[in-house]
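**Student:** Predicted model and sequence follow; I will ask about them next.
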Amino acid sequence: MTFHNIAILGATGEVGKEILNQLQERKFPYKGIRLFASQRSAGKEIVFDGKRIVIEELNEDVFIQDGIIFSALDDDLARHYLPRLVHDEVVIIDNSNAYRKDDTVPLVIPEVNPEDIIGHQGILANPNCSTIIALVAINALHKVVPIDSMIVSTYQAVSGAGSAGIYELEEQIQDIALGKESEPRVFPYQIAYNLIPQIGGFDSEGNTSEEMKLLHESRKILHHESLQVSCTCVRVPVMRSHSESISLFFNEAISVSEARDILMNAEGVRLVDNPNKLEYPMPLDTSYQDNVFVGRLREIQVLGRKGISLWCSGDQIRKGAATNAVQIAEKYLNI
């Protein structure tokens, strides 16, 4: 077993902390580990694998000599720091949106396109959380009968906006119970007891940036430039785990029973599909899990076309971010 040095940039955020948890939970082989965060967090200690590790400040002077760098920085910081850290002795796995559209940067879901890792030039990109959850759910079907289009609605937990999103929902629930007013800060409107059909900014055609990520990233990961995607992303008052309603249309006919058999053995999928017993995926069941739960399979007919509709849920902090990043590193070490 080969042991590697590890660095985590943005180690005190929700994704950075979960990467640490996953490294320990999955017994990832390492020689040494360095944790970086802002000046505000520098000097604090985090316990990892029974050891106390002092958080270092991420600044212009940082140089990481060799090993694997996990970046949990935001887009601007990733664009600023990652090119400076790239050299022949490191590989960077980036969780931001900064390099996902870059043709020279592989965008990887290990259950879907692990072979793309080979083409890296120093940076490997982690897809958006909703993309990961959707493609893990549908990939096995696509491999058997190619998908030509899909209609997706996402129901995204507040933790997708980080710890501040969780705090805002908790605070609003408490304030409403006490009859107090609560001013939205993270989300554009009150999220408690509400739905907000906007995640990201709008483009000239009325699509949000989150909705367009699913289109562009799915095409890149599946190597399917003609894939048609219509997506609506909604923020919901759920603490953790995103859910998605996905309607799929294929190049050839596929039955619900065939789809169910395929998903029963799909990597990264747990089939939970027994309506008679009220069994279907829900955020509470998928939180702190790494599989994407899939259920509610049924045949649909839209505008003369038959397809399959399904419902899926997955923990966007784990499989939608941190676990996927660590799995990329595991695949990288085994290629």
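**Tutor:** It's in.
**Student:** C-alpha from now on. contacts and neighbour counts both.
**Tutor:** Will do.
**Student:** Val145 contacts Ala259, correct?
**Tutor:** No - Val145 is beyond contact range of Ala259, at 9.6 Å (criterion: CA atoms under 8 Å).
**Student:** quick one, helices of the stretch 51-200 of the chain?
**Tutor:** For the stretch 51-200 of the chain, the helices defined by DSSP state H, counting those that start in this stretch cover 75-85, 129-144, 163-177.
**Student:** And the ones you listed: which comes nearest Phe63?
**Tutor:** helix 75-85 (6.5 Å; CA to CA).
**Student:** Could you tell me which residues within that closest one count as buried?
**Tutor:** When burial is assessed from 16 or more other CA atoms under 10 Å, helix 75-85 yields the following buried residues: Ala78, Tyr81, Leu82, Leu85.
**Student:** Based on its surroundings, how many neighbours for the residue nearest to the first one when sequence neighbours are not counted?
**Tutor:** On the basis of CA to CA, 6 or more residues apart in numbering, the spatially nearest residue to Ala78 that is not a chain neighbour turns out to be Ala98, at 6.5 Å. Other residues within reach of Ala98, judged by other CA atoms under 10 Å, total 18.
**Student:** just checking, Ala98 touches Asp75?
**Tutor:** Yes - in terms of CA under 8 Å, Ala98 counts as a neighbour of Asp75; the distance is 5.0 Å.
**Student:** Distance to Leu124 for the buried residues of helix 75-85 - can I get that in CSV?
**Tutor:** Output for those, formatted as CSV (distance: CA to CA, whole Å):
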residue, distance to Leu124
Ala78, 12
Tyr81, 15
Leu82, 11
Leu85, 13
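**Student:** Deepest-packed of the helices of the stretch 51-200 of the chain, please.
**Tutor:** helix 129-144 (a mean of 23; mean count of other CA atoms under 10 Å).
**Student:** OK, contacts around Arg240?
**Tutor:** Ala157, Val158, Ser159, Gly160, Pro283, Leu284, Ser287, Asp315, Gln316, Ile317 (CA atoms under 8 Å, 6 or more residues apart in numbering).
**Student:** Can you say which helix or strand has it in it?
**Tutor:** Take DSSP states H and E as the rule and Arg240 turns out to sit in neither a helix nor a strand.
**Student:** Distance check, it against His216.
**Tutor:** Between Arg240 and His216 the computed distance is 25 Å (CA to CA, to the nearest Å).
**Student:** Likewise for Gln316?
**Tutor:** Here the distance between Gln316 and His216 works out to 19 Å (CA to CA).
**Student:** Settle it for me: which of these two has more neighbours?
**Tutor:** Gln316 (32 against 18).
**Student:** where do the strands sit along the stretch 151-300 of the chain?
**Tutor:** Listed in chain order, the strands of the stretch 151-300 of the chain (DSSP state E, counting those that start in this stretch) span 228-235, 242-250, 269-271, 292-302.
**Student:** second one coming, line it up with the first:
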Amino acid sequence: MKVAVVGATGLVGSKILQVLAERNFPVSELIPVASPQSVGKEITFKGKGYKVVSMEDAIAAKPVVALFSAGGSTSAEWAPKFAEAGITVVDNSSAWRMDPSKKLIVPEINADVLTKEDKIIANPNCSTIQMVVALNPLHQQYKIKRIVVSTYQSVTGTGKKAVDQLMGERAKAAGVEAAYPMAYAYPIDLNVIPQIDVFTENGYTKEEMKMVNETKKIMRDDTIRVTSTTVRIPVMGGHSESVNVEFEKTFELATVKQLLKAAPGVVLVDEPATASYPMPKDAHERDEVFVGRLRLDDTQPNTLNMWVVSDNLRKGAATNAVQIAEYLAANNLF
């Protein structure tokens, strides 16, 4: 089918192209789209060169699906124009996630709500995706009451500028003088920054509130209470999360492990005796969500501690978007 990738020259857009190729998505014609400055540039997909085109030209080409990895304001302006032309949009920005008329989809959890009428489909926040993939099988069995999550998020979640800042600071520390941009207000190498996105009136950041609100929408349960602290750290392989989850029902740790082993998209790495647990370097370029450090919280009943790691550019963005497109294709929903 004819596929447009909007934001094709960015970190996530480039990863979408990679994932489309790896998963052999049936692309008969690729339409790479980017900002006016990038129009005319050439990108390579499956060994073939394609010229980057404008938004208007992409709509005129009538792709079946457009995978958006542009910013929120760009998506707010252009996604409806694609949709009006009959093109299904899978959008990576935050523009549509909490719109009550739009579906917020993690295929392992709630793709069943999709219909042919859904022309703008929202891809959730990266940190939310990996958490709900790990928690959903447990929620189905024990029903979640409350989640306390602290994240350790890769600089790749900010984009190329942040990667350049980290590597520039690292080079400078090694005595190599090089100019580099500042994606953050503070150094990131040998540091952590307990702020992702801007602060809201309640003292939480927008990233933290995304995890609160999106979790309830994806899991179709407004009774789940979520509190979050999101932190940027100097790694590049993926995001990590410390999750403390309280259930309504009692559980056995052995059964929890069995549920996670059987869950789609989840890999259990939990062997304290051999110091085996998930780490970003092992999740890098993988599509699964890795779970480990499972243990009872002995300070209150029915509560579990867990550690969740995933590649934020893949399952946290590109792969999840492609999986949505795969589901639509497999179920004749285009």
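**Tutor:** Ah, there it is. This structure is a prediction, so every number in the text was calculated from the model and none was measured.
**Student:** Work out the TM-score between the chains.
**Tutor:** For these two chains in superposition, a TM-score of 0.95 is obtained (TM-score structural alignment, normalised by the length of the second structure); 331 aligned residues with a CA RMSD of 1.7 Å.
**Student:** and the residue nearest to Ala78 of the first structure, what pairs with it in the second structure?
**Tutor:** Using TM-score structural alignment, the partner of Ala98 of the first structure in the second structure is Ala95.
**Student:** just Leu135 of the first structure next, same as before
**Tutor:** Alignment note: Leu135 of the first structure maps to Val132 in the second structure; criterion TM-score structural alignment.
**Student:** Go ahead and confirm its match touches Lys217.
**Tutor:** No - applying CA under 8 Å as the test, Val132 of the second structure and Lys217 come out as separate, 10.7 Å apart.
**Student:** Distance-wise, check the closest residue in space to the match of Leu135 of the first structure that isn't next to it in sequence relative to Ile43 of the second structure.
**Tutor:** By the measure of CA to CA, 6+ apart, the closest residue to Val132 of the second structure outside its immediate chain neighbours is Thr215, 6.7 Å from it. Note on Thr215 of the second structure: its distance to Ile43 of the second structure, by CA to CA, is 35 Å.
**Student:** Using the three-state scheme, assign Ala21 of the second structure.
**Tutor:** Here Ala21 of the second structure is recorded as helix under DSSP: H, G, I helix; E, B strand; the rest coil.
**Student:** For it, give me its contacts.
**Tutor:** Phe45, Lys46.
**Student:** So what does it match up with in the first structure?
**Tutor:** For Ala21 of the second structure, the equivalent position in the first structure is taken to be Gln24, counting by TM-score structural alignment.
**Student:** same check, this time on Leu253 of the second structure
**Tutor:** Pairing criterion TM-score structural alignment: the partner of Leu253 of the second structure within the first structure is identified as Val256.
**Student:** Equivalent analysis for Tyr204 of the second structure, please.
**Tutor:** Structural alignment (TM-score structural alignment) places Tyr204 of the second structure against Asn207 in the first structure.
**Student:** mind checking how far its match is from Ala140 of the first structure?
**Tutor:** For Asn207 of the first structure relative to Ala140 of the first structure (CA to CA), the value is 28 Å.
**Student:** Over to Gly206 of the first structure?
**Tutor:** As defined by CA to CA, Gly206 of the first structure lies at a distance of 32 Å from Ala140 of the first structure.
**Student:** How much space separates Lys17 of the first structure from Phe48 of the first structure?
**Tutor:** Computed with CA to CA, the distance linking Lys17 of the first structure and Phe48 of the first structure is 10 Å.
**Student:** With neighbour numbers in mind, choose between the two.
**Tutor:** Lys17 (17 against 13).
**Student:** need the contact list for that one.
**Tutor:** The neighbours of Lys17 of the first structure, taking CA under 8 Å, 6+ apart as the test, are Ala11.
**Student:** Remind me which helix or strand it belongs to.
**Tutor:** Lys17 of the first structure belongs to helix 14-25 when assigned by DSSP H and E.
**Student:** That helix vs the second structure, average distance?
**Tutor:** Between helix 14-25 of the first structure and its aligned stretch in the second structure, the superposed structures give an average distance of 0.6 Å (mean CA distance after the TM-score superposition for the first structure).
**Student:** just to revisit the earlier point, and the contacts of Arg240 of the first structure, which are buried?
**Tutor:** Buried positions within the contacts of Arg240 of the first structure, assessed by neighbour count (16+ other CA under 10 Å), are Ala157, Val158, Ser159, Gly160, Pro283, Ser287, Asp315, Gln316, Ile317.
**Student:** Can you find the partner of the fifth one in the second structure?
**Tutor:** In the second structure, the position corresponding to Pro283 of the first structure is occupied by Pro280, as judged by TM-score structural alignment.
**Student:** One more: the third one?
**Tutor:** In the second structure, Ser159 of the first structure lines up with Thr156, judged by TM-score structural alignment.
**Student:** how much space between its match and Ala178 of the second structure?
**Tutor:** Distance from Thr156 of the second structure to Ala178 of the second structure, by CA to CA: 20 Å.
**Student:** if we can go back for a sec, more neighbours, Thr215 and Ile43 of the second structure?
**Tutor:** Neighbour totals were compared for Thr215 of the second structure and Ile43, and Thr215 leads with 26 against 16 (other CA under 10 Å).
**Student:** Hmm, the more buried one is touching Thr128, no?
**Tutor:** Yes - the pair Thr215 of the second structure / Thr128 is scored as a contact, 6.5 Å apart, by CA under 8 Å.
**Student:** burial of the closest residue to Gly119 of the first structure other than its chain neighbours, as a residue count?
**Tutor:** In this structure, Gly119 of the first structure finds its nearest non-sequential neighbour in Pro106, 6.8 Å apart by CA to CA, 6+ apart. Residues near Pro106 of the first structure, counting by other CA under 10 Å, number 27.
**Student:** who are the neighbours in contact with the closest residue to Lys15 of the second structure other than its chain neighbours?
**Tutor:** Nearest non-adjacent residue to Lys15 of the second structure, counting by CA to CA, 6+ apart: Ala318, 6.0 Å away. Residues near Ala318 of the second structure by CA under 8 Å, 6+ apart: Val12, Gly13, Lys15, Ile16, Val19.
**Student:** do Asn274 of the first structure as well
**Tutor:** Contacts of Asn274 of the first structure (CA under 8 Å, 6+ apart): Tyr280, Gly295, Arg296.
**Student:** By neighbours, which of the residues you listed wins?
**Tutor:** Gly295 (24 neighbours).
**Student:** Is it correct that that one is in contact with Val269?
**Tutor:** No - taking contacts as CA under 8 Å, Gly295 of the first structure lies outside contact range of Val269: 10.2 Å.
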